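Visitor: I'll drop the sequence and a predicted model, then ask my questions.
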Amino acid sequence: MHSRNIPCLLVCGGQLVVFKPWIGCLLFALTGCAQQDHTQQTIRPVNVVRITSQETNNDRPYPGEVRPRYETVLSFRVAGKVVFRSVEIGDKVKKGQILVRLDPSDYRLAKQNVEAQLIAAKAEREYSRDDLERYRALYAENTVSQPELDRRETLYIGSEQKVAALEAQLGQVGNQLTYTDLEADRDGVVTGLEVETGQVLAAGQPIVKIAQLDEKEIPIDIPEHRIADIGLRQEVSVSLWAGGDRRFKARVREIAAAADPLSRTYRAKVTLLEGQEDARFGMTATVWIPANTPAHLGVPLSAVFTPQNRPGQACVWLIDEYSATVKAIPIQIIATLPEQRLAVSGLTVGQLVVSTGGNRLREGQSVRIPQSVRPSMDGDGAASGEASL
């Protein structure tokens, strides 16, 4: 009974401490639990990635709109009143098809007038020719003088030139009559229409706009600092907003020689090589131009974190493969890569970093490396991580 109350002695900091036996048991139990919890919390399982060097092939996007390469604005070469229109916007037309017609009455009357004048001129020319032949015979008999013969020759030449002038005028009036029909100059689709039946038009007034369907292009604007990434006849790819992730082959056809004075960008035109049926005029498109940058080291986005004591500084957990501990290494982010990766500097090829599971790690903490990586640690150090970039 009394032995249970024997006090226990403990030397702490050079002093002798006396405490009850039950307190010593409690302290020993708590110390053991704390050591056990610390051991369990120290080793954490993580996923790792082996750092490798690679070319960063970025496709830079440039927005644009699908447009026809050849688009013609048609207009009448004569004035008149519209009496017929056969097309609407969006209609496909064939070469030679009549699109709009003017009232031809005035031009038909003008043609008849010139035709009548031409008939009279030809009759006058025939009379002048016969008269000249008679005077030549009389002159040979010394019946008429030389001035009288010259006068008849002059009259004949004048009548002959009058016929030639009226024939030319008749051809001109005939052309004006044919100009009352506006015909399509090529196969295509109507993209603009600025006329209604009954409207009076002036010569040269824009009427119909026709776009050629067999060649489509996408104009884009290139910033000054990116103009070196693009060249004439360069192969690029094009995606449509309505077509999802599908890409079509294209080629750079034209690059402006000077920058736009307002936007300070260079206008480039990209011709589609495929997907003509899918790309309709006016569709939103994106031109993807390859931009080969120097080789960088890539890491997963999940491997990058920012320490609390260094806000704004990106870091990764570097693994010491011999001691299986981690160390925070500062890095610099250079560019964004596909598949949620980052191009960084500050690491070297062959290093092993934590890809996932590092959100609760601390400096110098031991980690459990995946089994697939451990053989490389026991051998000659060859890279065999479960993922690499």
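Guide: Structure's in. What do you need? Nothing here was measured: the structure is a model prediction, and the numbers come from that model.
Visitor: drop to CA atoms for contacts and neighbour counts, all remaining ones
Guide: OK.
Visitor: now the end-to-end length of stretch 212-230.
Guide: Using C-alpha to C-alpha, to the nearest Å, one end of stretch 212-230 lies 27 Å from the other.
Visitor: which ones are touching Ser159?
Guide: Ala121, Lys122, Glu124, Arg125, Ser128 (C-alpha atoms under 8 Å, 6 or more residues apart in numbering).
Visitor: got CSV for the residues you listed, with neighbour count too?
Guide: Shown next, in CSV, are the contacts of Ser159 (neighbours: other C-alpha atoms under 10 Å):
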residue, neighbour count
Ala121, 21
Lys122, 17
Glu124, 18
Arg125, 21
Ser128, 20
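Visitor: restricted to helices, list the residues you listed.
Guide: Ala121, Lys122, Glu124, Arg125, Ser128 (DSSP state H).
Visitor: run a quick neighbour tally on the residue lying closest to Ile255 once chain neighbours are set aside.
Guide: Setting aside the residues directly before and after it, Ile255 is nearest to Ala268 in space (C-alpha to C-alpha, 6 or more residues apart in numbering), at 4.4 Å. Using other C-alpha atoms under 10 Å, Ala268 has 20 other residues around it.
Visitor: need the contact list for Ala268.
Guide: So Ala268 contacts Pro219, Ile220, Asp221, Ile222, Val252, Arg253, Glu254, Ile255, Ala256 (C-alpha under 8 Å, 6+ apart).
Visitor: for PyMOL, write the selection for the buried entries among those residues.
Guide: Applying 16 or more other C-alpha atoms under 10 Å to the contacts of Ala268, the buried members can be selected in PyMOL as follows:
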select buried, resi 219+220+221+222+252+253+255
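Visitor: make CSV out of the contacts of Ala268 and add distance to Pro61.
Guide: As requested, the contacts of Ala268 are exported to CSV (distance: C-alpha to C-alpha, whole Å):
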residue, distance to Pro61
Pro219, 13
Ile220, 10
Asp221, 11
Ile222, 10
Val252, 14
Arg253, 17
Glu254, 18
Ile255, 17
Ala256, 19
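Visitor: second structure follows, compare the two:
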Amino acid sequence: MIPHSRRQLRFPRAPGLRLTMAAMLILTLAACQDEAVAPSEGRPVRVVTVEAGKLSSDIKLSGEIQAEKNVGLAFRIGGRVIERQVNVGDRVAAGQVVARLDPTLERNELTAAKAALQAARGEVNTARNMFERQERLMAQGFTTRPRFDQALKAEETAQAQLENAEAQLELAQDRLGFTELRAGIAGIVTARTIEPGEVVQPGQVVIQLAREDGRDAVFNVPARLLETQVGDSTIRVALADAPTVTALGRIREVSPQADPVTRTFTVKVGLIDPPAAMQLGATVVGTLEVSTAAIITIPASALTQQGQSPAVWIVDPASSTVSLRNVDILRFDPDDVIVSQGLEPGEIIVSGGIQALHPGQRVRPLPVTPDPARSAAARPASRPAIPPS
């Protein structure tokens, strides 16, 4: 006899129930078939195309404005200073007198030279008359050859003394003119080392002039920065207290020897059309953009790990399958990763949806949609952006 509990588990043999169960089985098989077909289309992921760029960084240094050319003024002769007409900061024109020496000695020499010239002219006249007389007597046969030669020699000597006296007069006039120190160019007085009453030597620089036809921005640069190949890079120079006042320049001179105290090298940057506000001695800040060799920047979301090494998923365009490849990282940024080795420009990598991937898996790139967060914030110019593909 069958227990009562087992009699309750028996199913009735009704034809309608069999049809219902068969329909449910068919629907279940269809659903399984749909699930089997879906993966063949590939897992949806976001991808980007690798592009090469350059990593740039700004180097900023503090310096000052100096004249491109400085001229030292000095007297050609020695003497006692009796007048100084300029001070530091004064503008002088070409030919302007800036200082004077006591001209008493030079005036006396000029007077003596004039007197010597007059005497030499008298000697020339006397010698010429004697020679002309001897010449006439020689033609008539009333004089001798020695007397004629003596008169000729006396005339030549007197003529030479006259020429010497004329040269001495010119020299005395020049020396009198040298008692006035004149500026040969227009410029600004940047230094002076004399006062009235002082005695100066010939060639001693007493006034320093800065020419107005050029300005330099001078910086003290550490040796490590000189290793950067700046070439003909343009340097932006701005006033420290007025950053809106700017000018562009190029390096025109680098000191071959380091300063013995600071161990830095002096670099002069020639400014191109500097504004008038960049006066001599003003403090400026120079900015130089230095670029590295070609590098590759990828989104930080594309980075995964293979063992102990960083890696990325590479998409094969022909088969739409992915493979894992190790890469070398140069630098980590908040949103990007700078890759030094392991990727080539033009390759496609997975940037989103890397968690469930496995080698050889088919993927399907998702349509490109703009990222509001990345669009709102401008990316730094020092990091090249890689547009998504």
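Guide: Nice, I can see it. Predicted, not measured: the structure shown is a model, and the values here were computed from it.
Visitor: before we move on, the earlier item: how big is the offset of whichever strand or helix holds the residue nearest to Ile255 of structure 1 relative to structure 2?
Guide: According to DSSP states H and E, Ala268 of structure 1 maps onto strand 265-272. In the superposition with structure 2, the average deviation recorded for strand 265-272 of structure 1 is 3.2 Å (mean C-alpha distance after the TM-score superposition for structure 1).
Visitor: Val269 of structure 2 and Gly63 of structure 2, how far apart?
Guide: 10 Å.
Visitor: report the set of residues contacting both of these two.
Guide: With C-alpha under 8 Å, 6+ apart, Val269 of structure 2 and Gly63 have common neighbours Ala217, Val218.
Visitor: that older thread, I'd like the contacts of Ser159 of structure 1 as JSON lines, with distance to Leu182 of structure 1 appended.
Guide: Below are the contacts of Ser159 of structure 1 laid out as JSON lines (distance: C-alpha to C-alpha, whole Å):
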{"residue": "Ala121", "distance to Leu182 of structure 1": "33"}
{"residue": "Lys122", "distance to Leu182 of structure 1": "34"}
{"residue": "Glu124", "distance to Leu182 of structure 1": "38"}
{"residue": "Arg125", "distance to Leu182 of structure 1": "38"}
{"residue": "Ser128", "distance to Leu182 of structure 1": "43"}
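Visitor: helix or strand right after the host helix or strand of Thr39 of structure 1?
Guide: Here Thr39 of structure 1 sits within helix 21-42, counting by DSSP H and E. The first helix or strand that comes after helix 21-42 of structure 1 along the chain, using DSSP H and E, is strand 44-45.
Visitor: which residue range of structure 2 does that next one align onto?
Guide: Using TM-score structural alignment, none of the residues of structure 2 align to strand 44-45 of structure 1.
Visitor: can you name every helix or strand that that strand contacts?
Guide: Contacts defined by 3 or more C-alpha pairs under 8 Å, 6 or more residues apart in numbering; DSSP states H and E place strand 44-45 of structure 1 against strand 367-368.
Visitor: which parts of the next helix or strand after the strand it packs on are buried?
Guide: Where DSSP H and E defines the elements, the next helix or strand beyond strand 367-368 of structure 1 is helix 374-378. Using 16+ other C-alpha under 10 Å as the test for burial, helix 374-378 of structure 1 gives Arg374.
Visitor: ok, stretch 269-289 of structure 2 next?
Guide: Val269, Gly270, Leu271, Pro274, Met278, Leu280, Thr283, Val284, Val285, Gly286, Thr287, Leu288.
Visitor: next: stretch 134-141 of structure 2.
Guide: Buried, per 16+ other C-alpha under 10 Å, within stretch 134-141 of structure 2: Gln134, Glu135.
Visitor: tell me how far it lies from the chain's centre.
Guide: Here the centre of stretch 134-141 of structure 2 is set off from its chain's centre by 84 Å, with C-alpha atoms, centre = their mean, to the nearest Å.
Visitor: contacts for that stretch?
Guide: Thr143, Thr144, Arg145, Arg147, Phe148, Ala151.
Visitor: count of residues packed around Thr293 of structure 1?
Guide: Quick note: Thr293 of structure 1 (other C-alpha under 10 Å) scores 11 neighbours.
Visitor: excluding sequence neighbours, find me the nearest residue to it.
Guide: Thr293 of structure 1 sits nearest to Thr56 (C-alpha to C-alpha, 6+ apart), 5.6 Å away.
Visitor: quick one: that neighbour is in a strand?
Guide: Yes - according to DSSP: H, G, I helix; E, B strand; the rest coil, Thr56 of structure 1 belongs to a strand.
Visitor: now it: how far from Pro104 of structure 1?
Guide: 67 Å.
Visitor: and Val367 of structure 1, by the same measure?
Guide: 93 Å.
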